[in-house]
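K.L.:
The following comprises the amino acid sequence and a computationally predicted model.
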Amino acid sequence: MIRKLFSFSLFLILISPSMTSLFAQEYETYEEHNLLDPLSQTKFVNELPIPEVLQPTSGETYYEVPITQFEQHLGLFDESGKALMTTVWGYNGSYPGPTIEAYKDVPITVRWENNLTDKDGFPLIHLFSIDPTLHRADPDKGIPVVTHLHGGHTEVASDGHPQAWYTPYFEEKGEHFVKENYEYANDQEATTLWYHDHALGVTRLNVYAGLAGFYLLRDAWESSLNLPSGEYEVPLVIQDRLFLENGDLFYPSGIDELEDPLEKPLPSDVTVLPEMFGNIILVNGKAWPYLEVEPRKYRLRLLNGSDSRFYELFLPGINFYQIGSDGGLLNSPVRQNRLTIGPGERLDVIVDFSDPQVSGQTLIMKNTARSPYPFGDTPKANTTGQIMAFKVTKALAGPDTSVIPLNLRPSPINDLGESTETRKLVLFEGTDEYGRLKPMLGTAQDGPLEYMDEITENPMLNAVEEWEIYNTTADAHPIHLHLVHFQVINTQKFNVKQYVPKDENSIQLLGQPKPPSPENAGWKDTFIVYPGEVARVKAKFDKEGFYVWHCHILSHEDYEMMRPFYVGEMPLELVNKDLSSETDLSLTTKEESFSELYSSLKIAPNPMGDYTRIQFSVEDNTEAVLRIYDFMGRVVATPFTGKVRAGEIYQVLFKRESLAGNIYICKIETANGNSVEKMIIAD
């Protein structure tokens, strides 16, 4: 039965200059798990490792890349100073995987071999609990993997579709599995790509275990620019992790501590979280490393490989000259003193350490991005607020002849031309039948949709389309489209509270559209869509087949914030097909999860000081409870309990009192249904 119980939405910003998070961004509340204290680790003593460049297995263009489990030192030490070893997964025996260097218009073949087996050849079990409540790759035995070349202009059979997974020896395969050897045409311009696992429902876990690496595509034009190269070109993948005191990776659950299950009890091994943040920063697989540099220019290939954490990076006294983004070089360099990078994004920057004022100094790259971004907790200055160090102590090996060109391209980036279709797509956030937050994608016309719902985006082959992506949630989301590189047209504010799902006419735009900032004016495949904004992007869909688009916060991607799209004439079996018929997982319906989110709630003042008023109404006479939870599922306040009447408006005066965090969940619960929304506290 579809329950239309009440309309309730909450977006609170609580002001407190000295709060620490109960969401436990640093996961200090996991004392029973014996977590490794990040403050126990001495920073900037581990030399930055540079991933090796992978060599062909045979010929010049064929690679075999095994995926295996092994132990590796990630730069962690116990109290006695002994190196801690960590069990990880990796490509070709390393975490992160080796860098693949390819060249424009020189195709390569890669065989990603799933060798997650023990010494006797038997399939391993996963390092982390597999959440049984998600749409997921669900083989009878063995760990499912599939590798996606992120940013690659790739044929559908080699795209690494989330349902093209396979187990060791290809014994079990997902329904979209096509072939064992992947073909990469490399028919795009030089840029920074990366490869990572993409198996349905376990992507966050497989990437967390270590399955990621760089893929650098080069071309003759880029080589002619005389950019810093060789040892002066440094790839940097930034990831946050949690560890146990023995060095093992720790992936939190916390959901099993949820009080008062709403409709059915949760299994004990759920691991899906609203977001997942670690308290130890790894760069190229080492905790808070350093790089000794000469007083000269360096090219840094930056990749945010984290699950949910955004980064705002700066080097005191040093400017960044951004020369490229996801899809290639910009028209001209963009000088910045701070870089913002969301999960999945890449930035190509040049830094110049030749200023005599920094000679002999240790420069610490810092991070100021809140988590969740942009209204969550500020990073701790001495842990997640630091990334790595650059020690300007190395003697200059010879004259620095590299340059930062004024013009980076042979000709400016061409506009894709007129769009043949404009699609209004929406980012939603609601709740599932267990009371968990459930992020989803959908359309302005159809409302929120699950991954397995029928396809709504069907660009024709070689069509140019404009996608308008509206963010109704309180978080920023890095939205990634497979296959294409797109151009950002503009962004614009809209009235979130005015919007009603399934009613396009309720979209009320505010102010004037803003063109993309210079650093976002190049080719993109991942773009940050901010709360209360619509981002308009344009792309040409020039390869036929079944692809996906999704939020690249991995915890969101795995739990319904991913949708399929099909390029070209859809096969008859996909037309008007509800893909959920292929799964026996019982998930709540969209109507149950999203009961007209924005229509009845009024909060004032908002932002609040010490007090605010929460106003709500219900449509049935019932008992109601208003609870405030932290993100680990613990009740921290119960502002209201009692009988409520249909149609009446109730106001609850809420006093902040002892709440000491930035991120909470406000939940109304009745005998007939419930509704939740985030509470966000900004310093």
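P.N.:
Structure's in. What do you need?
K.L.:
rest of the way, CA atoms for contacts and neighbours
P.N.:
Fine.
K.L.:
Give me the most central residue, the protein.
P.N.:
Geometric centre of the chain, nearest residue: residue 553, 2.2 Å, by C-alpha atoms, centre = their mean.
K.L.:
what sits against that residue?
P.N.:
Counting by C-alpha atoms under 8 Å, 6 or more residues apart in numbering, residue 553 touches 275, 306, 307, 308, 343, 477, 478.
K.L.:
Could you measure from the closest residue to residue 57 other than its chain neighbours over to residue 677?
P.N.:
Nearest non-adjacent residue to residue 57, counting by C-alpha to C-alpha, 6 or more residues apart in numbering: residue 63, 4.9 Å away. Look at residue 63 and residue 677: by C-alpha to C-alpha, to the nearest Å, they are 47 Å apart.
K.L.:
and the comparison structure, right after this:
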Amino acid sequence: MKRRTLLGALAAAAGVAVPFAGGWRGSTSTGLLLPSRRPLPPPFAVPLPIPPVLRPVRTDADGEHYEVVQRVARAEILPGVATEIWGYNGSFPGPTIVSRSGRPIVVRHRNELPVPTVAHLHGGRTPAASDGYPTDLLLPAGGGGDHAAHMPGMFDEHAVIRTGEREYRYPMRQPAGTLWYHDHRMDFTGPSVWRGLAGFHLVTDAAEDEVPLPRGGRDLPLMLVDRSFGPDGELLYPSLDPALVRPGVRDGFGAGVLGDVILVNGAPWPVAEVDGARYRLRLLNASNACRYRLVLDPPPPGGGGFVQVGADGGLLERPVRHDAVELAPAQRFDVVVDFGRYRTGQEVTVLNAFGAGGTARVMRFRVVRAAADDTAVPATLPGEPGLTAGLAAGRGVPARTMRFRHDVIGGRPGWTVNGVPFAPDAVHARVGRGAVEVWRLTSDFHHPVHLHGATFRVLARSNSGPGAYDAGWRDTLDLRPAEQATIVARFGEEPGRYVMHCHNLEHEDMAMMGNVVVT
């Protein structure tokens, strides 16, 4: 069965005549709310957890070697309740990997889950063989069937299939930055990440070492997700098949799944005790579809409470001061917040101006003591300089246009890029190694567009310049409804197949993905 026919059949089986039911599209996020079915805990009652740092099992000429086991586990997410998760090393978020720029690492993943997986290092400048192409399956240990059994409606002759374990090799030829890793299995990224398959990967380098930014316990990775819970504390997700063998979601949720509980590092609306000093907050939106507009309540005297020092692709060239920060799914913002601007004993709440009800609150900081602080945010930072449109073919004239749209696939609603649903042999662009191209991206609804194997700078949005949150090198663009954006993209030196896709994970799973072949 062809893929588009399969998707149509699945939609028909689910009764999805019009999958975007009332309330599916708001002014802030594209998706439908999945309400929890149990009383939820009060906010700001759970301490903020920090994911543990994974230690290498050995070091040799190939670099540091790490081992990660993907397995089913039970975690206390809601107080006093055990919730089944799928976790890297059995935790959510997974353990944080910290690597050094220029020093290769090898991560061996073992799959002890009941379904295949694919590990993707999001933001990594990675060889195609280790990038986590969505059909390069790692089948469950102990035997998980053949290739075709886990790819209904499609066969990819170029897919590299392993059983039990596989190594991902990362050369780490990139500057310091905040990366993350997550599952990327074709048609199932949404439910797999929702169940817990996500973790931080932080890169350091010598240039960052020279900048007096907050470090150690004042450098906090913060993974933001929204989730919903069932009567017994189980994670709710509207899969057609809870076993995640048959793809698809129930009617209405093809636009995106939104939860009503905000988790930070896996804890609901947590609280963190902080010194009256500067903190670096590595903000990651790991939600399936939810967008955030974060504000501090109260704002510090004089405003400008968030000082942005980094984005998806690493440090900026100069800091940017914000009163609020907007994050689309998969985007990262490194910001410095100076809690020394607040009095000791004061509570500072991070609110989500795009939220409502429980999703309008994110977490709280409590300033518990005055403290010495020798950190600073200098006027210039060692971020990689930008490119100008004149460096690209056509001197600024877009070489390609990519249209991200709600579409009809096999007679049923779905999502496409340039009218084409994802298939391993459907190539949207062929680019040379190290190529620099100007692309125009257009949208109908909210589409956080992510490019594998490339980073880019935003040149323009519609008829104006870059937006307030577009500074620095990006790998994910917050493309807004009925918007046109122009980017200048720099592709890597490693040849092979890479994908670009919407990082609304339900859109991605419903075929809004295309191939970019680096030749």
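P.N.:
That came through fine. Bear in mind the structure is a predicted one, so any value in this text is a computation, not a measurement.
K.L.:
Give me the more crowded residue out of residue 63 and residue 677 of the first structure.
P.N.:
Between residue 63 of the first structure and residue 677, counted using other C-alpha atoms under 10 Å, residue 677 has the larger neighbour count: 24 against 20.
K.L.:
Would you confirm that that one contacts residue 9?
P.N.:
Yes: at 5.7 Å, residue 677 of the first structure counts as touching residue 9 under the criterion of C-alpha atoms under 8 Å.
K.L.:
For the residue nearest to residue 57 of the first structure, what is the enclosing helix or strand?
P.N.:
Here residue 63 of the first structure, judged by DSSP states H and E, is contained in strand 62-77.
K.L.:
what comes into contact with that strand?
P.N.:
Residues contacting strand 62-77 of the first structure (C-alpha under 8 Å, 6+ apart): 41, 46, 55-57, 83-95, 108-117, 247, 282, 285-287.
K.L.:
Tell me the first helix or strand C-terminal of whichever helix in the second structure runs longest.
P.N.:
For the second structure, the longest helix by residue count, based on DSSP state H, is helix 3-13. Using DSSP H and E, the helix or strand that follows helix 3-13 of the second structure in sequence is strand 32-33.
K.L.:
need the strands for the stretch 301-450 of the first structure, in chain order.
P.N.:
Assigned by DSSP state E, counting those that start in this stretch, the strands in the stretch 301-450 of the first structure fall at 311-314, 320-325, 328-336, 339-341, 346-352, 362-367, 386-391, 421-431, 437-443, 447-449.
K.L.:
which helices and strands sit right next to the longest helix of the second structure?
P.N.:
For helix 3-13 of the second structure, the elements it packs on are strand 400-409, strand 412-417, judged by 3 or more C-alpha pairs under 8 Å, 6 or more residues apart in numbering; DSSP states H and E.
K.L.:
Can you tell me which of these is most buried?
P.N.:
Of those, the one with the most neighbours on average (mean count of other C-alpha atoms under 10 Å) is strand 412-417, at a mean of 24.
K.L.:
Let me see the contact set for residue 44 of the first structure.
P.N.:
288, 289, 290, 388, 389 are the contacts of residue 44 of the first structure under C-alpha under 8 Å, 6+ apart.
K.L.:
Distance to residue 69 of the first structure for those - can I get that in JSON lines?
P.N.:
As requested, the contacts of residue 44 of the first structure are exported to JSON lines (distance: C-alpha to C-alpha, whole Å):
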{"residue": "288", "distance to residue 69 of the first structure": "23"}
{"residue": "289", "distance to residue 69 of the first structure": "23"}
{"residue": "290", "distance to residue 69 of the first structure": "26"}
{"residue": "388", "distance to residue 69 of the first structure": "27"}
{"residue": "389", "distance to residue 69 of the first structure": "29"}
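K.L.:
now, which of these sits nearest residue 461 of the first structure?
P.N.:
residue 388 (44.6 Å; C-alpha to C-alpha).
K.L.:
how near is that closest one to residue 280 of the first structure?
P.N.:
Residue 388 of the first structure is 11 Å from residue 280 of the first structure, where distance means C-alpha to C-alpha.
K.L.:
give me the element the equivalent of residue 220 of the second structure over in the first structure is part of.
P.N.:
Aligned by TM-score structural alignment, residue 220 of the second structure pairs with residue 234 of the first structure. Taking DSSP H and E as the criterion, residue 234 of the first structure maps to strand 233-241.
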